[in-house]
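# just to be clear, the model below is a prediction. Sequence and coordinates:
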Amino acid sequence: MFASACVIFHVMMDNGIVQVTLSKPDGIVTGIRYNGIDNLLEIRNEESNRGLNGKYCRYWDLVWSSATTGTTGTFDVIKGTSFTVIMQNDEQVELSFTRIWDPSQEGQLVPLNIDKRFARRFIMLRGCSGFYSYAIYEHLKDWPAFQLAETRIAFKLRKDKYTNSLNFLYIGKRNKIMCTVAPLRVICVAFWIEKSFHYMAMADNRQRYMPLPDDRLPPRGQALAYPEAVLLVNPVEPEFKGEVDDKYQYSCDNKDSKVHGWICTEPPVGFWLITPSQEFRSGGPFKQNLTSHVGPTTLAVFLSAHYSGEDLVSKFAVGEEWKKVFGPVFMYVNSAYEGNDPLSLWEDAKLQMVKEVQSWPYSFPASEDFPKSRQRGNVRGRLLIQDRYVSDDYVSINGAYVGLAPPGDVGSWQRECKDYQFWTTTDEDGYFCINGVRTGDYNLNASVPGFIGDYHYDVVMTITSGCDIDMGDLVYKPPRDGPTLWEIGIPDRSAAEFYVPDPNPKYINKLFVNHPDRFRQYGLWERYSELYSDQDLVYTVGVSDYSKDWFFAQVTRKKDDNKYQGTTWQIKFKLENVDKTGSYKLRVALASANYSELQVWVNDPKANRPLFTSGMIGKDNSIARHGIHGLYWLYNVDVPSSRLVEGDNIIYLTQPRSTTGPFQGIMYDYLRLEGPPSPSSR
C-alpha cells in the first residue's frame, strides 16, 4: 500500500527517557516515545488529521466568540506561526511556539496576542519522566471585544491493538513490522501491536477498564438524551454491553483534580496529566471540569462553562488589557517491570503528583510572566466561627476552604474567570497559610462546611513580592436571625446527602453501582416521575428522613404526551406557638439551578403571588451532567408571623418552569426555618 507524504517540519526534545516530537511552527505534539513504545499517542490517522473528532492527538485549544452572550463559539486548535528556542542547556530546554494577532484577522482568529505573550511552551527536565506545558494569553489595548468560553490541553492516546499504519519506525519484541521508507512515500503493511491504553484512573475509587471510542458510534452505540451519553448496545468488548458511557460521569472538582490518566497493561505504561496548582483555573475550588474519558482522552481544562453556564465565560470589552498564564501542567509517564501489577502505576502517579505540588511554584519556567517563589507573597491567619445559636464561644473548623480571589462582592469568586485564585484549607484549630500568591489585589474569602453562606473580608489586600501577611483571627458570622426550628440537609454546597435513587437497570455504569458517587449514573432525573407519578414530594419534619425522602433534585415531571410540567414540593411542620411580635426566616441554599425558578408559598398555594420568587436562575445543567452541584445560591426569605398558624403548617416550594424538558430544575443544599430572634438580640 502506498501513501503520499507531505513535508512537515518537526522539533524533538529527548532527555534519554522520553522523546517528544512537535510540529514546527505549529507546536502540536505528534509523538511521544517512551519505554520501547514508538508513540503513546493515537497513530492510526494521518498526522494532519489526528485525534479527537478528526483533529489532533495533542493540542492546546480554545472556544471563542465575537458575541456578547452564550457559551458556544468557534473551536480553535491553536497553531503557532513562529518557533523559538527560549532555553537550551545541559539541564533543560524550553521551546516557544507563538502566534501574533493582527487586526486584519478580526472575526477570523481570537484577538489574543500569541508572540511572546501567548507562548506554546514545553519544558523537559533531565532525568524527568515527562514534560511540562504552559501558555500565556494576552489581549491588548484597542483590540476588539470577544468572549472566551473554554481553553484546555487535550491528548488522545493509543486505543487499538491492531492498526494498519505507523508514523515512527520502532522494532520491539512484540511488534511484527514490515516497512520500507522511501523518499516522499511510505510503504507499510498492517502489523499487530500489544500497546494500548484501556484502563483509566482519576481517583482511588474512580478507575476502571473503559470502552473503546468505536463503541460510541452507530450501530455499536445508541445516543441518549444528549450526545455525550451513549448506550453501548454492541460494543467490541462484550463486557460493556448495556452500559452507558458519558464523559461527564468522570468530572471532578478543581480541588480534587490533581492527577488522572491511563494505563497500558502490556507493556505496563502509564500516561498521567498532573495539575500541581489550581491558581490558573476559573471558578474556585468547587468548579467542576472534565478529566479523562473514552478516547482514550485526557484533558487539562483551565476555563470552561461546564456546571456553571455563561457565568463562567470570560467576557472582554474593547480595549480591555488582560494577560494570564495557564499552567504549567505536567505530562508524566511511568512504567513497571513485566509481571508487576500495572495498577502500581496509579500509586506512583499519585506520589509524583505530591512532588509536583510541593515544587509549586516551579522555578524553571523561563517566562517573566511566571513569577518565581521569591517574587510572590504569603498570607496566613486563623478562621473562627461565631454562631450564638450553636455556641457562645468562637469555634474553629477543620477543613474550611480559605482563598484569595480578585476583589468583588460576597461569593463572587465562584463566578470569577479571568484572573488567579489561591486556596487552601484550615487545620483543626482553624489556622491557614496561603503560599505563593502572585502580586496584585485580592479579597479573602472562605466557605465553611456545616455553615451557610460565604465569609468575605471586604478590605482589599495588596500582595507584593516577598510579603508575609498575618491576618490574625478572622471571625465568620454566618447568616442567622433566630433559633433553628427545623432544618433539612447539610450545608456543604452539595445535594449528595439527599436521596439518590437506583438507576434504571437499562442505563447503568457499573463503576457507580454501590459507589459513594451514585449520583453519577445516567437518567436519574427520570426516576422522579416514576417515584412520584401521582403527586409531588411531601416532607414531614420530624417524621421524614432527608436521606430517604428528599429527592436529590427538584426536576420537572414527564407527562404521558412526552411533555413536562413544573413541580411543587411540600414541607409540613408543626408550631406549638407563633410569636406574633417577630418575623421568621427561611434560609434556602441551592446547590444548582438550571433555567429554573424557586417560588416559596406559605400555607396558601393559591395566593395571588408567592411570598418569594427567585425569578429565572441558573444555566449550569448539573442535573444532566451528574454533577450533584453547580453554582451556589443562597436565599433568605422573611416569613411574616401572620402567615403561620399554631399547629400544622405547610411551606410549598414550586419550580414552575418546564418548557425546555427534563433538565430544568434545582438541587437543594440546605433549608432551615428560624424563629424570631430572642428579645435580647433584637
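Perfect, I can see it now. Numbers count the residues shown, from 1 in each chain.
# C-alpha only now, for contacts and for neighbours.
Noted.
# residue 378: what's it in contact with?
When the contact criterion is C-alpha atoms under 8 Å, 6 or more residues apart in numbering, the partners of residue 378 are 433-437, 463, 466-469.
# the closest residue to residue 454 other than its chain neighbours and residue 665, how far apart?
Residue nearest to residue 454 in three dimensions, not counting chain neighbours: residue 447, with 5.3 Å by C-alpha to C-alpha, 6 or more residues apart in numbering. Counting by C-alpha to C-alpha, to the nearest Å, the separation of residue 447 from residue 665 is 24 Å.
# returning to what we had before: so the residue nearest to residue 454 is in contact with residue 455, correct?
Yes: counting by C-alpha atoms under 8 Å, a contact exists between residue 447 and residue 455, whose distance comes to 6.4 Å.
# wait, what's in contact with the spatially most central residue of the chain?
In the chain, the residue lying closest to the centroid (C-alpha atoms, centre = their mean) is residue 289, at 1.6 Å. For residue 289, the contacting residues are 251-254, 301, 304, 306-307, taking C-alpha under 8 Å, 6+ apart as the criterion.
# tell me how many other residues surround residue 467.
Other residues lying near residue 467 total 16 when counted by other C-alpha atoms under 10 Å.
# give the contact list for it.
Applying C-alpha under 8 Å, 6+ apart to residue 467 gives the contacts 376-378.
# ok, 7 Å please
377-378 (C-alpha atoms under 7 Å, 6 or more residues apart in numbering).
# and the gap between it and residue 461?
Remark: distance between residue 467 and residue 461 (C-alpha to C-alpha) = 11 Å.
# do the same with residue 211
To residue 461, residue 211 is 49 Å away according to C-alpha to C-alpha.
# of those two, which one has the most company?
Per other C-alpha under 10 Å, whichever of residue 211 and residue 461 has more neighbours is residue 211, with 26 against 17.
# list the contacts of the more buried one.
Neighbour list for residue 211: 240, 294 [criterion: C-alpha under 7 Å, 6+ apart].
# for comparison:
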Amino acid sequence: MSLFGTKLYAQDQNHVVMDNGILKVTLSVPDGMVTGICYNGVNNLLEIANEETNRGYWDVVWSPAGSTGTTGTFERITGRSYEVILQTEEQIEVSFSTTWDVSQEGKHAPLNVDKRFVLLRGSSGFYSYAIYERLEGWPGFNLDETRIAFKLRKDKFHYMAMADNRQRFMPLPDDRLPGRGQPLAYPEAVLLVDPIEPEFKGEVDDKYQYSCEDKDHKVHGWICMEPPLGFWQITPSDEFRSGGPLKQNLTSHVGPTNLAVFLSAHYAGEDLVPKFEQGEPWKKVFGPVFIYLNSVVEGEDPLRLWEDAKTQSLVEIQSWPYSFPASEDFQSSSQRGSLSGRLLVLDRYISSDSMPASGAYVGLAPPGDAGSWQRECKDYQFWTRADEGGYFLITNIRTGDYNLYAWIPGFIGDYKNDSKITITAGCNIEMNDLVFEPPRNGPTLWEIGIPDRSAREFYIPDPNPNYINKLFVNHPDRFRQYGLWERYTELYPDGDLIYIVDQSDYTKDWFYAQVTRKKDETTYQATTWQIKFKLESIPQDGSYTLRLALASAVQANLEVRLNDPSSKDALFSSGIVGKDNAIARHGIHGLYWLFNVELGGSVLVQGENTIYFTQSNGSSPFQGLMYDYIRLEGPPQ
C-alpha cells in the first residue's frame, strides 16, 4: 500500500482535486464534471481542447411521457450541491447532487441524481457511481439512455482495445469531418476518403463495430504510446445494466471516447426504454465502475497494458460488491443473498431422461413472463452460467423479489420458475432440481441453424471491398463489416434464396439476414425465401409444427405460406415486429423472438413441399430479420 494517503483540496473556488500520489482527479464544483486526470507525468489525460463540461461526465437522454422512439433531450447531469462524504487517508468520497422540483418540469429529467466519485489509497484509478431517484407524485417520463463518457486527448490516445481480437490503431476524430470523411447510410458510419494518416484511407469507421454483449463487456479503453500508459473503464458487475447478459452496448470509439453505458436502446429498440408513469417512484444505483490507469517503463511493449487491464478487471470482479461505497443505497456483501440449484432439460424426442442443462444461462430478474428479462430495464438482474452438470450458483444478489429465468444453448424457448423468490440479507437459498421442457410437439423432420439466439452460423458474405474495416478482415466477427445487407441484392439480383433440405448447407446457402432487395437508389422490395423439403407420407389427422426462432427483427412482417406463394391469406403473419437495428449496426442478433406455427396435414402434400417466408415490409434497406433456428416437427409419436 502506498505511503501516500489520499488528499482532497481545493484547486480554486470552482474545482477540487482528489490525490493519492499515483493520480490526481480534478472535479468541477458544484457541477461534478471530471475536468482533469493527471497521471504518469501527463498533466491531463482528458481532451484539454474541449470545454470542461465535455471531458468526463454523466449524462441522460430523456423524453416526455407518451413519447415514442428512442431519442430525446440530451442532458449532462450537472450537480447543484457539493458534499464531502468521506475524507480519510484511506479514502475520499465526494458527492455532486441535483434535486428536481416542479419548477423544472419540461426542462430537466424528473430525477434526483447523486453522483459519487471515490479515490482509495494506493489505487491506480478512481471509481464513480450514482443514485438515481424519483419520488411519488412526479411527472412521468422516458429514460432513453444514461452513461458515463470520457473524452481523451486525441494527441495521446491512438490505440483502442476492447477484446483480445478487437484492438487496433484508430483514426482521428478529424478524419470523420466533411472533406476527410464521407457519411454513409447513417451518420455513425463514415468512409475515410482523405484521413490525416494515409493508412486509414478507404476504411469505414463506425462506433457500432465495437459494440459488445454485456456478458463479455468487462474492460475496454485506450493506450497512449508516448509515454506508454493506458486508460481503461472496468465494469465489474452487470447487475445494474438492462436487458440481461446478451444486451449489447457501445464501448470505446473514435474520439478517442470511452463509455460506460448503463441504459440504452441499442440492439433492442424502444422495448429497452424505461417508461415511468405519472407518480411512479423509483430508485437505482448505477455502478460503481472503475477508471483504471496503468503504465509500463519506456522500452516495454505498450500492449502489455491491455494484458494488465484484463488482470485488473478480474481483481475488480472478485471484489464485487465493493466494501467502500458510503451510500446506504449500495448494498454490501453482508446485505445480499445467494441462490443455488440445478437445471435439467427434458426433451423426450432427444432422450427419455432429463439431461443436465449444460452451459445454461440462469438468472434472477424482476417478476414477469418467461423471457421478460430481455426487455426488463428498470431494476436489477443477476446472471450466471450453469456448469456441465447443470449446477448453478448466483451470489451477491440484492434483496428483493425475483423470478428465476433461464435459457439453454441448443434448445429453443425460455424457462421460468413459477415461484416468487425473495432474497433477504444473508440468505442462501438452495432450490430443488428444476426441469425445463422446451417447446416440442413431435419429432424433428428437419432443422436449419443452431438454437443459440444468434445468426452467426449462417452465411456471412465478404464485404464490399470499398467499405472495409481492416480489423474485421479474416476475423471471426466478420459480420461487423459495413454494408453487408447490400450484398444480398448482388448475390440474388433477380430471384430470392432457395434452400433445399438435405442438400443445402446453411453455413453457405442461408444468408445471415432476410433483408430487402435494392431496386435503385431509393426503392427497395420485399423478399420471399423458399425452403423445399419432401414428405414420404402424411397421416390424415396428423398435425405438424413449424418453429421459427428469430435472432433479430427490424420493422419486419414475416408471412408464412405453404405450397402456394400467391395465396392471399398467409398461414402465419408476425405483424410488424422489432426495432433493434441489428442489421445496420453490425450485430448478429437483437432481441429474441419465438413463433410457433401449427400446420394441419391437409396443407401438406406427399412428396415435395415448399414453405415460403416473405418479409413483406420492404421500404428501406434495414427492414428485415435474422433467423436463429427453424425446425419442422412431425405429428406427435
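Perfect, I can see it now. These numbers were taken from a predicted model, which means no experiment stands behind them.
# rewinding a little: ok, and the most crowded of the contacts of residue 378 of the first structure?
Neighbour counts for the contacts of residue 378 of the first structure were taken using other C-alpha under 10 Å; the highest belongs to residue 437, which has 26 neighbours.
# can you show me the helices along the stretch 401-550 of the first structure?
Taking DSSP state H, counting those that start in this stretch, the helices of the stretch 401-550 of the first structure run over residues 526-531, 546-549.
# so which of the ones you listed comes closest to residue 132 of the first structure?
helix 526-531 (43.3 Å; C-alpha to C-alpha).
# mean per-residue distance, the closest one to the second structure?
Its matched residues in the second structure lie on average 0.3 Å from helix 526-531 of the first structure after superposition (mean C-alpha distance after the TM-score superposition for the first structure).
# quick one: that helix aligns where in the second structure?
Mapped onto the second structure with TM-score structural alignment as the criterion, helix 526-531 of the first structure occupies residues 486-491.
# name the residues that touch that stretch?
Contact with stretch 486-491 of the second structure is made by 461, 517-518, as judged by C-alpha under 7 Å, 6+ apart.
# list the buried ones in that stretch?
The neighbour-count check on stretch 486-491 of the second structure (16 or more other C-alpha atoms under 10 Å) flags 486-489 as buried.
# ok, stretch 304-320 of the second structure next?
304-306, 309-310, 312-313, 316.
# taking these one by one, which sit in helices?
For those, membership in helices holds for 304-306, 309-310, 312-313, 316, with DSSP state H as the criterion.
# and stretch 235-255 of the first structure, how far apart are its ends?
Between the start and the finish of stretch 235-255 of the first structure there is a gap of 34 Å, counting by C-alpha to C-alpha.
# list the buried residues of that stretch.
Neighbour counts using 16+ other C-alpha under 10 Å place 235, 240-255 of stretch 235-255 of the first structure among the buried residues.
# go on, stretch 124-141 of the second structure?
By neighbour count, with 16+ other C-alpha under 10 Å as the criterion, the buried positions of stretch 124-141 of the second structure are 124-134, 138-141.
# ok, back up a step: can you put the helices of the stretch 401-550 of the first structure in a markdown table and add distance to residue 634 of the first structure?
Written out in a markdown table, the entries for the helices of the stretch 401-550 of the first structure read as follows (distance: least, C-alpha to C-alpha, whole Å):
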| stretch | distance to residue 634 of the first structure |
| --- | --- |
| helix 526-531 | 24 |
| helix 546-549 | 19 |
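# which among those is found nearest to residue 108 of the first structure?
With C-alpha to C-alpha as the measure, helix 526-531 is the member of these nearest residue 108 of the first structure (42.1 Å).
# now do that closest one: distance to the chain's middle.
Between the mean C-alpha location of helix 526-531 of the first structure and the chain-wide mean there is a distance of 28 Å, by C-alpha atoms, centre = their mean, to the nearest Å.
# neighbour count and distance to residue 383 of the second structure added to the contacts of stretch 486-491 of the second structure, as CSV?
Formatted as CSV, the entries for these read as follows, by neighbours: other C-alpha atoms under 10 Å; distance: C-alpha to C-alpha, whole Å:
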residue, neighbour count, distance to residue 383 of the second structure
461, 17, 34
517, 26, 40
518, 22, 41
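# the first structure: which residue goes with residue 549 of the second structure?
Matched to the first structure by TM-score structural alignment, residue 549 of the second structure sits across from residue 589.
# the helix or strand containing that match against the second structure, how far on average?
Taking DSSP states H and E as the criterion, residue 589 of the first structure maps to strand 583-596. Aligned to the second structure and superposed, strand 583-596 of the first structure gives a mean residue distance of 0.4 Å (mean C-alpha distance after the TM-score superposition for the first structure).
# and for stretch 451-468 of the first structure, what span of the second structure is it aligned with?
Equivalent residues of stretch 451-468 of the first structure are located at 411-428 in the second structure, counting by TM-score structural alignment.
# what about that stretch, how long is it end to end?
Using C-alpha to C-alpha, the gap from the first to the last residue of stretch 411-428 of the second structure comes to 29 Å.
# now stretch 495-514 of the second structure
For stretch 495-514 of the second structure, the first-to-last residue distance is 13 Å (C-alpha to C-alpha).
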